[in-house]
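>>> Dropping the sequence and predicted coords here.
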Amino acid sequence: MTEYEAFAIELARAAARVTLPFFRSDLGYEDKGGAAGFDPVTEADKQAEAAIRRLIAERYPDHGVIGEEYGEDRPEAEQVWVLDPIDGTRAFISGLPLWTTLIALRQAGQPTVGVIAQPYLDEIFLGGPTGARLIRGDTETPLAVRACPRLNQAVISTTDPDIFDVAERAAWTKLRAAARLARLGCDAYAYAMVAAGRMDMVAETSLKPWDWSALAPVIAAAGGQVVNWGGGAPDDRGQILAVGDAGLIDQALPLLRPAAL
């Protein structure tokens, strides 16, 4: 395990010490509102990101940070940590263990280390230069995507079809009709299931850098692939297609590309 992979795990565990006491408690949340409508943020979000940022500043003071709650600090640095302390806040406030902590390291602008952590289930999905693995306590299990050569055999996911605009919704509807099974409401945990070989595809839109940066290294290290809806590298336009079997890309993109940004 590389130094940065080990540190990403350390950050995930530090965040868990903050978030778990809030989960399924009676502590409230705020609505950030705005154009997104209902957009909740919890005290757990803010305290967890603050804890992660403190550790980064202590260990690597020359590294940059981009986080959902506290914005950018030296985003032009060679190494930049990208943080979402609680991805899936709606699941979090609903008591559903599908929320995750997302931590990525970008080097020269590209995410090279990623963590998808679900503290309540004691799961850390790690992807990086030394491969992909599921860490539970002191146990590590290799992660590998599964073969799924045909879209009509695929289990696919998106968080909520309401995130799509009209064109994107039409594209998703065609993709869902072509697949075997679709599951909704899983947030970033669906990407972990692709890396673990339990699901085959996730298609989403409007993702921010902190939403997708950790996902790409985990899926890539497990043998999968993440692209945008035009087939290029994922970017901050936020349309993401993640697959376990790369052969699914050529079957999904003709359905998604008409709505690509």
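Yep, it's here.

>>> CA only for contacts and neighbour counts going forward, please
OK.

>>> Skip the chain neighbours and tell me the closest residue to Val80.
Gly64 (4.3 Å; C-alpha to C-alpha, 6 or more residues apart in numbering).

>>> Identify the residues contacting the one you found.
Gly64 makes contact with Glu72, Asp73, Arg74, Pro75, Glu76, Ala77, Glu78, Gln79, Val80, Trp81 under the criterion C-alpha atoms under 8 Å, 6 or more residues apart in numbering.

>>> could you redo the last one with a cut-off of 10 Å?
Contacts here follow C-alpha atoms under 10 Å, 6 or more residues apart in numbering; on that basis Gly64 touches 53, 56-57, 72-82, 105-106.

>>> Give me the buried subset of those residues.
Arg53, Ile56, Pro75, Ala77, Gln79, Val80, Trp81, Val82, Leu105, Arg106 (16 or more other C-alpha atoms under 10 Å).

>>> And the helix or strand harbouring Asp84, what does it pack against?
In the assignment (DSSP states H and E), Asp84 maps to strand 79-87. Here strand 79-87 touches helix 3-19, helix 43-59, strand 64-67, strand 71-73, strand 100-107, strand 110-118, helix 209-212, going by 3 or more C-alpha pairs under 10 Å, 6 or more residues apart in numbering; DSSP states H and E.

>>> After it, which helix or strand is next?
Reading on from strand 79-87 to the C-terminus, the next helix or strand found by DSSP H and E is helix 89-93.

>>> quick one: that next one to chain centroid distance?
15 Å (C-alpha atoms, centre = their mean, to the nearest Å).

>>> Can you give the contact residues for that helix?
19, 22-29, 38-42, 44-45, 86, 95-100, 185-187.

>>> Take those and keep only those in helices.
Applying DSSP state H to these, the entries found in helices are Thr19, Ala44, Asp45.

>>> As JSON lines, the buried ones among the contacts of Gly64 with distance to Thr130 would be great.
Supplementary listing: the buried ones among the contacts of Gly64 in JSON lines, determined by distance: C-alpha to C-alpha, whole Å:
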{"residue": "Arg53", "distance to Thr130": "25"}
{"residue": "Ile56", "distance to Thr130": "21"}
{"residue": "Pro75", "distance to Thr130": "25"}
{"residue": "Ala77", "distance to Thr130": "23"}
{"residue": "Gln79", "distance to Thr130": "18"}
{"residue": "Val80", "distance to Thr130": "19"}
{"residue": "Trp81", "distance to Thr130": "18"}
{"residue": "Val82", "distance to Thr130": "20"}
{"residue": "Leu105", "distance to Thr130": "14"}
{"residue": "Arg106", "distance to Thr130": "16"}
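
>>> Next one for the comparison:
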Amino acid sequence: MNSNKTHEIYPKFLNQLAVDLNLFYKKIINSNINVKNKNKSGKFNPVTSFDKAFEKFIRNKINKRFPGHSIVGEEFKTKNKKSDYSWIIDPIDGTKSFVVGNPTWSNLISLNYKGNPQFGLANFPELNKYYFNQSANTAYVVKNGKKRKLRANKKSTFNQMKLAGEFHGWLSLDQQLKILKVLDLMQFPSSDALSYVNFCEGKIDSVIQCVNKIWDIHALIPIIKASGGIASTWSNKDPKEAGTILVSSNKIIHNKMLGYLKPLSEFIPGGINN
């Protein structure tokens, strides 16, 4: 990627996209919400009319500005798989929260180059704030029009760290018993993408989740890294693979958590990376 060009074009586009998304949400906020379960059997995996409306809106913005780019979204088919540039979209991350009126849901959009997340946007319409990275080393939160630089809490120690985690019901009791030290440390609330951006603000020192798909995590990876955080899977692989995710504010915490998670380091819920 041409660094001078991309450091201007894509962050600027994502900034404007956040503004446009919030205006769009205000227009449709009073519309009826239709909810369906995408999972024909078993766990509740909802999709709403708002998920689809958001994704269509985002796709339209990308198509107009970058017509040759690939688009991979949660709700609709992939467009132009041959492009080196791909946009990964989660129109509503935290649909269950959205359905019950919890304001922690977000819009997640990532720009990838040859499969690697480069720029990300995490937009929280109900919380009036959004997060994005300006470059590989700089990320911001914008709340009520005021921009502030993001920085993970690098001074945190393992004994004093704040850990947020959630398993979304995927870990059995037997599996959880294998990581009792992790369970003892999980004393702070976790809520989808909001946990990751709270980490980027230095409010949380480590985050663990176990069922992230690419559209759940790709937009957050560049923001996490630009804020100084470390991200990997539980088996210490590239987080772009999705599935199990560990985020830490420094290497000491990260390595210690990898050790605690080792009994489940190869755990991948069926189809989670698809």
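Good, I have the coordinates. Keep in mind that this is a model prediction, so the values were computed, not measured.

>>> separation between the residue nearest to Gln134 of the second structure when sequence neighbours are not counted and Leu17 of the second structure?
Excluding the flanking residues, the one nearest Gln134 of the second structure by C-alpha to C-alpha, 6+ apart is Pro11, at 5.5 Å. Here Pro11 of the second structure is placed at a distance of 10 Å from Leu17 of the second structure (C-alpha to C-alpha, to the nearest Å).

>>> Look at the counterpart of Tyr191 of the first structure in the second structure and give its secondary structure.
Aligning on TM-score structural alignment places Tyr191 of the first structure opposite Tyr196 in the second structure. Under the three-state scheme (DSSP: H, G, I helix; E, B strand; the rest coil), Tyr196 of the second structure adopts helix.

>>> ok, the residue lying closest to Tyr196 of the second structure once chain neighbours are set aside - contacts?
Spatially, and ignoring its direct neighbours in sequence, Tyr196 of the second structure is nearest to Val207 (6.7 Å; C-alpha to C-alpha, 6+ apart). The contact partners of Val207 of the second structure, by C-alpha under 10 Å, 6+ apart, come to 162-166, 186, 188, 190, 195-196, 198-199, 231, 245-249, 257.

>>> Select from the residues you listed every entry located in helices.
Ser195, Tyr196, Asn198, Phe199, Met257.

>>> Let me see the contact set for the residue nearest to Ala252 of the first structure when sequence neighbours are not counted.
Distances taken as C-alpha to C-alpha, 6+ apart put Leu175 closest to Ala252 of the first structure, at 6.7 Å, once the chain neighbours are dropped. Each residue near Leu175 of the first structure by C-alpha under 10 Å, 6+ apart is listed here: Leu151, Asn152, Ile156, Arg169, Ala182, Ala203, Gln251, Ala252, Leu253, Pro254, Leu255, Leu256.

>>> Is there a quick ChimeraX command that grabs whichever of the residues you listed are buried?
Of those, the buried ones go into a single ChimeraX selection, burial set by 16+ other C-alpha under 10 Å:
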select :151,152,156,169,182,203,251,252,253,255,256
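
>>> In strands only, show me the contacts of Leu175 of the first structure.
Taking DSSP state E as the definition of strands, the contacts of Leu175 of the first structure contribute Ile156, Ala182, Ala203.

>>> so where does Leu207 of the first structure fall, helix or strand?
In the assignment (DSSP H and E), Leu207 of the first structure maps to no helix and no strand.

>>> Tell me how far the aligned partner of Asn112 of the second structure in the first structure lies from Gly137 of the first structure.
Aligned by TM-score structural alignment, Asn112 of the second structure pairs with Arg106 of the first structure. The gap separating Arg106 of the first structure from Gly137 of the first structure is 26 Å, by C-alpha to C-alpha.

>>> again, but for Trp212 of the first structure
Counting by C-alpha to C-alpha, the separation of Trp212 of the first structure from Gly137 of the first structure is 25 Å.

>>> More neighbours: which of these two?
Trp212 (28 against 9; other C-alpha atoms under 10 Å).

>>> I believe the residue nearest to Ala252 of the first structure is in a strand; please confirm or correct that.
No. Counting by three-state DSSP, Leu175 of the first structure is not found in a strand; it is helix.

>>> Now check the second structure for the residue matching it.
Matched by TM-score structural alignment, Leu175 of the first structure corresponds to Val182 in the second structure.

>>> circling back: my guess is the residue nearest to Gln134 of the second structure contacts Phe119, does it?
Yes. Using C-alpha atoms under 10 Å, Pro11 of the second structure makes contact with Phe119 at a distance of 7.1 Å.

>>> Which one's more surrounded, those two?
More crowded of Pro11 of the second structure and Phe119, by other C-alpha under 10 Å: Phe119, with 29 against 20.

>>> Contact partners for the more buried one?
The contact partners of Phe119 of the second structure, by C-alpha under 10 Å, 6+ apart, come to 6-7, 10-11, 14, 87, 109-113, 132-136, 139, 218-223, 226.
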